[in-house]
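**Student:** Fold the stuff below for me.
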Amino acid sequence: MTIDYAWEGSGSLAAAIGQEGLDFAIAAQVAQYVPNLLGWLRGIHAVLRPGGVLNLSLPDRRFMFDVGRANSTIAELVEASLLDYTRPSLRQVFAHTYEALAIGPGEIWAGEDPARAPRLCGDAALALAYKQAGETFTSGRYQSCHCWVFTPLSFLDAVEAAAQLGLFPFVLNQIAAAEPGGFEFYVSMRRDAESDPQALRGMQEGAIAHLREVLKRQQRTARLLATS
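**Tutor:** So this is what the prediction gives:
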């Protein structure tokens, strides 16, 4: 694979690639690795034309090795945005190594209890996580890790709070839960042509509320089918 441009997710993406007014952007299984997720999203928003679309796929933590981790919070997203992370934080590195479990989508969908799964790094997970965090601190090297963990609903909650703070500029188009046996959920969002902040905020709120109800209705249907 040839890399045309390298961008850390901080600063101007438009300056890095030398263009803007793009029709769409696609990021498949990328966003969870980005240290400053909100800054990264704002950078992509800036290079899209009004009406331009960003499509994401993200892991649903409930169906893969992040199942034992807590959902990422707006506090963590704000911290990463204000500190303008260009590398995963020590907390992000530590949590990724220590909290990952040795279980996959097939086992979870088959009914295995994730709470009974061993840690992915075994008995050495705690010491290894501390070692990696320490080495990252002293060397300043980039340690790839899952910086963010979400479910579809927790992602909606996070971007809703970010939008209220003016830190999330997109309007959501669609969100699709993981298919049975899978672990990815999908999000589509657009750069709207609306320049009035209040009007934009109204569209954001309406879209998030609608998509939240869609997801909750799907969950209710799934529970009914599981007990029928």
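**Student:** rest of the way, CA atoms for contacts and neighbours
**Tutor:** Will do.
**Student:** Quick one: end-to-end length of stretch 23-41, please.
**Tutor:** The straight-line separation of the ends of stretch 23-41 (C-alpha to C-alpha, to the nearest Å) is 15 Å.
**Student:** So which other helices or strands are in contact with the longest strand belonging to the chain?
**Tutor:** Ranked by residue count under DSSP state E, the longest strand found in the chain is strand 48-59. When contacts are defined as 3 or more C-alpha pairs under 8 Å, 6 or more residues apart in numbering; DSSP states H and E, strand 48-59 packs onto strand 22-28, strand 184-190.
**Student:** Another sequence for comparison is provided below:
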Amino acid sequence: MRAARRARIVGDADLGQGRCLEIGPLANPVVSPEVADVRYVDVVDRSGLVAHYDGNPAVDPDAIPEQHFWLTRPDGTVATLAEAVAADAPYQHVVASHVIEHVPDMVGWLRDVAQVLTWDGALLLAVPDRRYCFDVHRAPATVGQVLQAHLDGDRTPSVRAVLDHFMRAVDYTAEQAWAGEPPPAQGSHPIDDVRRHLARQQAGDYVDCHVWPLTPRGFADLMDDLLVLGEVDFAVERLTATRVGEQEFYATLRRLDRPRAPAEAVEEARAELARLRAELPDESPVATGGDTVPAQQLADVERRLAETRDRLARVRAARDRARRQRDRAVAAAAAAPADRPGVLGRLRRRVRRG
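**Tutor:** Below you'll find the model as predicted:
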């Protein structure tokens, strides 16, 4: 299962080429030392992660690897990614599974990643789809919010991010979403919890949360806006739909070819992004017989139905060929000389049995 998911995240990238940095592996690294020459970085060191997730049944503390780098300085301030790993950079690949939606400043983070990559390096992303997780009631991230966070120089999630996350999160799984079950109206965090997290944020703590709710098409639109504004140094090389029954989508971002004219590189990146976006399924719900299902799920059912029809057509064609061959054999046997009744009789008996 882990190898299959890693293959979906990595795509065509060869992790054996060059060195790799994985951001926020927690207890489930995508890339192991057996697969690539990898380094790990997180907000705090391993002991800090173990303490933070103590008692969380979803996190096995023994599976958390040692972090080579961490962002939190001894004085409590938070460094950028580029500052934290500067001495070890550059890397051929940066892997970030369920990370980009957490970063306080997406523009600054993407620039940091570009800074620590080789000139032709790639950022490999796994991103939760807000429609199939606890973000289902959240509005999609907008380019205005993303730029505001960058201009404000956010190093920790903002008041807006903390409140939107903790006030709107619900207990909702991908399995429930794909089954067409409506999400619960009741939030999963009592208001006292919301106030506590807000007070921590106001005191300067790093309150981890989903800052940017995303979908595949929403991510494509956001990247296109940022390319137009000249705020990102990446072209989107690969962007997948969320697989039916699952909760995440995948993207490969490649550093822009800066030796070329910047305007030319951006236009080419936008054209490729438009092509990728056009291949994504519609994300609006579709009403069918009184029920509402995701358009992608309907498209997947229709695709499977078309494949079944194609297989049925091939089976019928093979059956018809067999019948024609049988009829020709019978006709040939009937036209055989009369001195071979034994052969004709045996053939007719086989035909009747078949």
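**Student:** I'd like the TM-score for the two structures, please.
**Tutor:** Laid over one another, the chains give 0.89 as their TM-score (TM-score structural alignment, normalised by the length of the first structure), with 223 aligned residues with a C-alpha RMSD of 2.3 Å.
**Student:** so of the helices and strands packed on strand 48-59 of the first structure, which one's packed in deepest?
**Tutor:** For these, the largest average neighbour count (mean count of other C-alpha atoms under 10 Å) is found in strand 184-190, namely a mean of 20.
**Student:** Now do that strand: distance to the chain's middle.
**Tutor:** Offset of strand 184-190 of the first structure from its chain centre (C-alpha atoms, centre = their mean, to the nearest Å): 10 Å.
**Student:** for the spatially most central residue of the second structure, what are its contacts?
**Tutor:** For the second structure, the residue nearest the mean C-alpha position is F249 (1.9 Å; C-alpha atoms, centre = their mean). Applying C-alpha atoms under 8 Å, 6 or more residues apart in numbering, one finds that F249 of the second structure lies in contact with A126, V127, P128, D129, T215, P216, L239, T240, A241, T242, R243.
**Student:** Which of these are buried? Put it as a PyMOL command.
**Tutor:** Applied in PyMOL, the following selects the buried portion of the contacts of F249 of the second structure according to 16 or more other C-alpha atoms under 10 Å:
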select buried, resi 126+127+128+129+215+216+239+240+241+242
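**Student:** can you list the contacts of F249 of the second structure in TSV and add distance to V351 of the second structure?
**Tutor:** Converted to TSV, these look like this (distance: C-alpha to C-alpha, whole Å):
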residue	distance to V351 of the second structure
A126	59
V127	60
P128	60
D129	59
T215	60
P216	58
L239	56
T240	53
A241	52
T242	52
R243	49
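**Student:** quick one: which of the contacts of F249 of the second structure is nearest to A322 of the second structure?
**Tutor:** The closest of the contacts of F249 of the second structure to A322 of the second structure turns out to be R243 (C-alpha to C-alpha; 39.4 Å).
**Student:** which element is the corresponding residue of the first structure for the closest one on?
**Tutor:** Counting by TM-score structural alignment, R243 of the second structure corresponds to E179 in the first structure. Using DSSP states H and E, E179 of the first structure falls within no helix or strand.
**Student:** ok, so what distance separates E179 of the first structure from L153 of the first structure?
**Tutor:** When E179 of the first structure is compared with L153 of the first structure (using C-alpha to C-alpha), they lie 15 Å apart.
**Student:** How about I175 of the first structure?
**Tutor:** Applying C-alpha to C-alpha to I175 of the first structure and L153 of the first structure gives a distance of 9 Å.
**Student:** same question, G11 of the first structure
**Tutor:** Counting by C-alpha to C-alpha, the gap from G11 of the first structure to L153 of the first structure is 29 Å.
**Student:** got the residue ranges for the strands in the second structure?
**Tutor:** Using DSSP E, strands in the second structure cover 20-23, 38-42, 69-70, 91-97, 117-128, 234-239, 248-255, 285-288, 291-294.
**Student:** what's the closest of those strands to T156 of the second structure?
**Tutor:** Of all the strands of the second structure, strand 38-42 sits nearest to T156 of the second structure, with 13.5 Å by C-alpha to C-alpha.
**Student:** Which stretch of the first structure lines up against that closest one?
**Tutor:** Against the first structure, strand 38-42 of the second structure falls on no residues (TM-score structural alignment).
**Student:** can you list the helices and strands packed on strand 48-59 of the first structure in a markdown table and add distance to G140 of the first structure?
**Tutor:** Converted to a markdown table, these look like this (distance: least, C-alpha to C-alpha, whole Å):
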| stretch | distance to G140 of the first structure |
| --- | --- |
| strand 22-28 | 26 |
| strand 184-190 | 31 |
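**Student:** for those strands, which one sits closest to F168 of the first structure?
**Tutor:** Taking those one by one with C-alpha to C-alpha, strand 184-190 is closest: 10.9 Å.
**Student:** how much does that closest one stray from the second structure?
**Tutor:** Taking mean C-alpha distance after the TM-score superposition for the first structure, the mean distance separating strand 184-190 of the first structure from the aligned residues in the second structure is 0.6 Å.
**Student:** could you give the angle of that strand to strand 22-28?
**Tutor:** Here strand 184-190 of the first structure runs at an angle of 160 degrees relative to strand 22-28 (axes from the mean of the first three to the mean of the last three C-alpha atoms, to 10 degrees).
**Student:** List the contacts of the counterpart of V47 of the first structure in the second structure.
**Tutor:** Matched to the second structure by TM-score structural alignment, V47 of the first structure sits across from V116. Taking C-alpha under 8 Å, 6+ apart, we find V116 of the second structure in contact with A82, V85, A86, A89, P90, Y91.
**Student:** Spatially nearest residue to V207 of the second structure, not counting backbone neighbours?
**Tutor:** Q201 (6.0 Å; C-alpha to C-alpha, 6 or more residues apart in numbering).
**Student:** Report the contact partners of the one you found.
**Tutor:** Counting by C-alpha under 8 Å, 6+ apart, Q201 of the second structure touches P157, S158, V159, V162, V207.
**Student:** do that again at 10 Å, thanks
**Tutor:** T156, P157, S158, V159, V162, L163, R195, V207, D208 (C-alpha atoms under 10 Å, 6 or more residues apart in numbering).
**Student:** Check the residues you listed against P259 of the second structure and report the nearest one.
**Tutor:** Ranked by distance to P259 of the second structure (C-alpha to C-alpha), the contacts of Q201 of the second structure are led by T156 at 33.9 Å.
**Student:** Identify the residue of the first structure aligned to that closest one.
**Tutor:** By TM-score structural alignment, T156 of the second structure lines up with R87.
**Student:** got the contact list for its match?
**Tutor:** R87 of the first structure neighbours (C-alpha under 10 Å, 6+ apart): 8-10, 33-36, 80, 93, 136, 140-145, 147.
**Student:** and the gap between the closest residue to N55 of the first structure other than its chain neighbours and F24 of the first structure?
**Tutor:** Using C-alpha to C-alpha, 6+ apart and skipping residues adjacent in sequence, the residue nearest N55 of the first structure is S188, 4.5 Å away. Distance from S188 of the first structure to F24 of the first structure, counting by C-alpha to C-alpha: 10 Å.
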